[in-house]
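>>> curious how this folds, go ahead:
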Amino acid sequence: MRFMIIVKATADTEAGVMPGEPLLTAMAQYHEQLATAGVLVDGSGLQASSKGWRIRYAGDRRSFVDGPFAETRELTAGYTIIQVKSREEAISWSMRYPNPAGEGRETEIEVRQFFELEDFACGEAIDRFREIGESQRAISGML
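Down below sits the predicted model:
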C-alpha cells in the first residue's frame, strides 16, 4: 500500500522562504528512519507556485495558466511517499512526521492512499499500465 504525505503550502513557502536548520534536520532524520525501515519511496519539497502552471480543461480545449496561484491553502509545498503493509502503519509513520511549519506552530499534513492496479477491473488499459510499470522497472534496473 502506497501513501502520499502531503505538506500544504503557506505564505512562507510561496514566498520562497527556505526552512531553517532545525526543520531540515528533523526532516532528514525522519526520512532516514523511513529509508532504514524500507518504506520510503520518494520525498521532496516543491518550488513556489510562481514557478509552476496549470492546464485547464473545458470540453476538448486546453488552456495554459501560469502561476503564481492565490489560494495557498490549496497548494502543495512538498510530499513524502511511503509504501507500507497497512493503513495503520501509514498512520503511525505520518504521526511522526515533523511539523512542516516548525515546532509549536499550527498546520496540518494530509495523507492519501494511492490506487494500485489491483484496485481496477481487468482490461486492456490496465494490462498496458502493467507493461509500462514492468518496462520502467527494467529500465531502472539498468541505470
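>>> drop to CA atoms for contacts and neighbour counts, all remaining ones
Will do.
>>> I'd say residue 111 and residue 2 touch.
No: with contact defined as Cα atoms under 8 Å, residue 111 does not reach residue 2; the gap is 10.3 Å.
>>> alongside the first, I'd like the structure of this one:
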Amino acid sequence: MRVMVLVKATKDSEAGLMPSTELFEAMGRFNEELIKAGIMQAGDGLKPSSEGKRVAFDGSSRTVIDGPFPATNELVAGYWLWEVKDMAEAVEWVKRCPNPMPGPSEIEIRPLYEMADFAELLTQTA
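The predicted model follows:
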C-alpha cells in the first residue's frame, strides 16, 4: 500500500527557520534507512506558504490567492511517499522518525487511492 506521510507545518517552519545541523543529519540517516528498506519512493521539504499560491475553483472561475496561508497547523512543511505493507508498518516507521521540528510537531499518514479502489466505477464505464 502506498501512503503519503505529511509533516505538518509549525510557526518555525512557516518563518523559514532551517533545521539545525544535528536535525538535518538525523533526518538524512532516517531517509537512508527508508531507502535501504525499500519504503521511500519520494520525499521533500516545502518552503513556507508565504512563497506559495493557491488557486480557488468555483465552476469555471479561478482565483489566485497569494500566501502566506492561515491555520499553520493545517499546512504541510514536507512529505514522503512510502510503499508499506499496511498502515501499522507506516506508523512504526513514523514513530522511529526524529522529531522533524525544533519543538512540538505532528506527522499525518494518509493512504493513497489505487486503481483497485475504482474497480466498480471502471466496470460501470466499460
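>>> now the strands for the first structure?
Assigned by DSSP state E, the first structure shows strands spanning 2-8, 40-45, 53-58, 61-66, 76-83, 109-113.
>>> other SSEs contacting the first one?
Taking 3 or more Cα pairs under 8 Å, 6 or more residues apart in numbering; DSSP states H and E as contact, the helices and strands that strand 2-8 of the first structure lies on are strand 76-83, strand 109-113.
>>> so which of those is the most packed in?
strand 76-83 (a mean of 20; mean count of other Cα atoms under 10 Å).
>>> for the helices and strands packed on strand 2-8 of the first structure, which one sits closest to residue 140 of the first structure?
strand 76-83 (18.0 Å; Cα to Cα).
>>> between strand 109-113 and that closest one, find me the angle.
40 degrees (axes from the mean of the first three to the mean of the last three Cα atoms, to 10 degrees).
>>> which bit of the second structure covers strand 76-83 of the first structure?
Alignment of strand 76-83 of the first structure against the second structure: residues 76-83, by TM-score structural alignment.
>>> and residue 106 of the first structure, what's its match in the second structure?
Mapped onto the second structure by TM-score structural alignment, residue 106 of the first structure lines up with residue 104.
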